[in-house]
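Asks: 3D, please:
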Amino acid sequence: MNTPASLPLFQSRVVPVVVVSDAAQAVPMAEALLAGGVDVMEITLRSAAALAAIEAVARAVPAMQVGAGTVTRASEVAQVQAAGARFGLSPGSTPELLAAVCAAGLPFVPGVASPSEAMAARDAGFTLLKCFPAAQLGGVEVLKAWGGPLPDLRFCPTGGVSLANMGSFLTLRNVAMVGGSWLTPAAAVEAGDWAQITRLAREATEAVAALRATR
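Replies: The predicted model follows:
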């Protein structure tokens, strides 16, 4: 049986969750995030431009670890790999999807919303999981509760995470990183305000550094 591939190495503990309406937005956005110290991004399959955007970043910005988000079907695995995605993420998981990413060798973060789902993903070989939707499930408190019976699992909470509350997640021992859309607000992306995105990325990077300094 195939086993999950390891995620690529990146420094940021904040993963921007990105929706693009035009693939031309992707490269300047990636460069703006890098300028703010964020070296990873999740381009979600929520628009027709997503695959072209992933391909553009993978080709033009090699320092950016670009992943494909909202991968929900086994048939999408080959598509995101062909586009150049270095890893994938999903809001959930199915046996078919997990089998497909393992067979393809695509590093992957499946989504879970309960201990049973987390245990099923662990049985399939995955130990880094996306907790989604984190805020609606109970936020920090639910991840604290999962940490007791599932101490060998780590999570990337996504959904309702912001600059204001990410520190409370990142201080948990079972949280590896957080995902959020606040770093790439739609209005800034549509306006091409890349300076704002760099500023938001730098704020997040500095907040993470401050957390590390106090631990």
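Asks: okay, CA-based contacts and neighbour counts for the rest of this
Replies: Noted.
Asks: please state the offset of stretch 51-63 from the chain centre?
Replies: Mean-position distance between stretch 51-63 and its chain equals 16 Å (CA atoms, centre = their mean, to the nearest Å).
Asks: er, stretch 125-139 I mean
Replies: 11 Å.
Asks: hmm, who's touching that stretch?
Replies: Outside stretch 125-139, the residues that touch it by CA atoms under 8 Å, 6 or more residues apart in numbering are 3-4, 89-92, 109-113, 118, 121, 152-161, 169, 176.
Asks: please provide the structure for the following sequence as well, for comparison with the first:
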Amino acid sequence: MPLLEPLPLIGILRGITPEEAVAVGEAVVAAGITTLEVPLNSPEPLESIRRLVEALGERALVGAGTVLTVSQVCEVHAAGGRLIVSPNCRQPVIEATRRLGMQSWPGIVTPTEAFDALDAGATGLKLFPAVQVGIDGMQALRAVLPRGTKLYAVGGIDISNFSAWRTAGIDGAGLGGALYRPGQPPDRVLDQADKLVASWTSA
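Replies: Below you'll find the model as predicted:
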């Protein structure tokens, strides 16, 4: 079945291996997080993406993080990924991503980066690192963004501060170490994912 109203949460599986990917991905999706990112500085990331796409089908949107070049965008697309997340704002990367029909979430901090990303066609903006910008900085940026712009906080976001960020006006979040760390078994990841989802939905 197609995804219906997915939670605005991106599960970041940094360090995942292909052998672990499907079981961990299934655990994350079972908790309700249906957008999955495999950073390209993980072991064999393209193979992990291929396996996740094959296993999860239309139940999840799968793609790559730490994407820095147009060639990497093409490699992720060829592996079946449909999501490109970057730590920075590079217009050629965003434009290539959109040409291939994929979602583009570039990392931004400043208004200049934010508007450059939107001009290039970004699906949404990744405020990164969110803890550096802080809630006051996020709200100042939010005030000048076009209505309807999706702004996700990534970097230092977890159960302890979900409520404050949501109340302040963030649209979603990327979850890294709070969701998964290399080598953690699927049952532990499921437990962590369940707690994060419960915290987000109750915030």
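Asks: among the contacts of stretch 125-139 of structure 1, name the ones in strands.
Replies: Of the contacts of stretch 125-139 of structure 1, the ones assigned to strands by DSSP state E are 89, 109, 111, 112, 154, 155, 156, 157.
Asks: what separation is there between the counterpart of residue 103 of structure 2 in structure 1 and residue 190 of structure 1?
Replies: Correspondence of residue 103 of structure 2 to structure 1, assessed by TM-score structural alignment: residue 107. Taking CA to CA, to the nearest Å as the measure, residue 107 of structure 1 falls 30 Å from residue 190 of structure 1.
Asks: name the residue in these two with the higher neighbour count.
Replies: Ranked by neighbour count (other CA atoms under 10 Å), residue 107 of structure 1 and residue 190 place residue 107 first, with 21 against 13.
Asks: just the buried subset of the ones in strands among the contacts of stretch 125-139 of structure 1, please.
Replies: 89, 109, 111, 112, 154, 155, 156, 157 (16 or more other CA atoms under 10 Å).
Asks: could you find the counterpart of the fifth one in structure 2?
Replies: Read that as residue 154 of structure 1. Counting by TM-score structural alignment, residue 154 of structure 1 lines up with residue 150 in structure 2.
Asks: now the longest helix anywhere in structure 1: buried residues?
Replies: As assigned by DSSP state H, the longest helix anywhere in structure 1 is helix 194-213. Residues 194, 196-205, 207-208 are the ones in helix 194-213 of structure 1 that count as buried (16+ other CA under 10 Å).
Asks: contacting residues around the match of residue 154 of structure 1?
Replies: Residue 150 of structure 2 makes contacts with 123, 124, 125, 171, 172, as judged by CA under 8 Å, 6+ apart.
Asks: now compare those residues with structure 1 and keep only the conserved ones.
Replies: Mapping the contacts of residue 150 of structure 2 onto structure 1 (both residues aligned by TM-score structural alignment, their matches' CA atoms under 8 Å) leaves 123, 124, 125, 171 still in contact.
Asks: thinking again about what came up before, now, the most widely separated pair of the ones in strands among the contacts of stretch 125-139 of structure 1?
Replies: 89 and 154 (14.3 Å; CA to CA).
Asks: what's the spacing between the residue mapped onto residue 135 of structure 2 from structure 1 and residue 155 of structure 1?
Replies: In structure 1, the residue matched to residue 135 of structure 2 (TM-score structural alignment) is residue 140. Separation of residue 140 of structure 1 from residue 155 of structure 1 (CA to CA): 11 Å.
Asks: nothing else from me, thank you.
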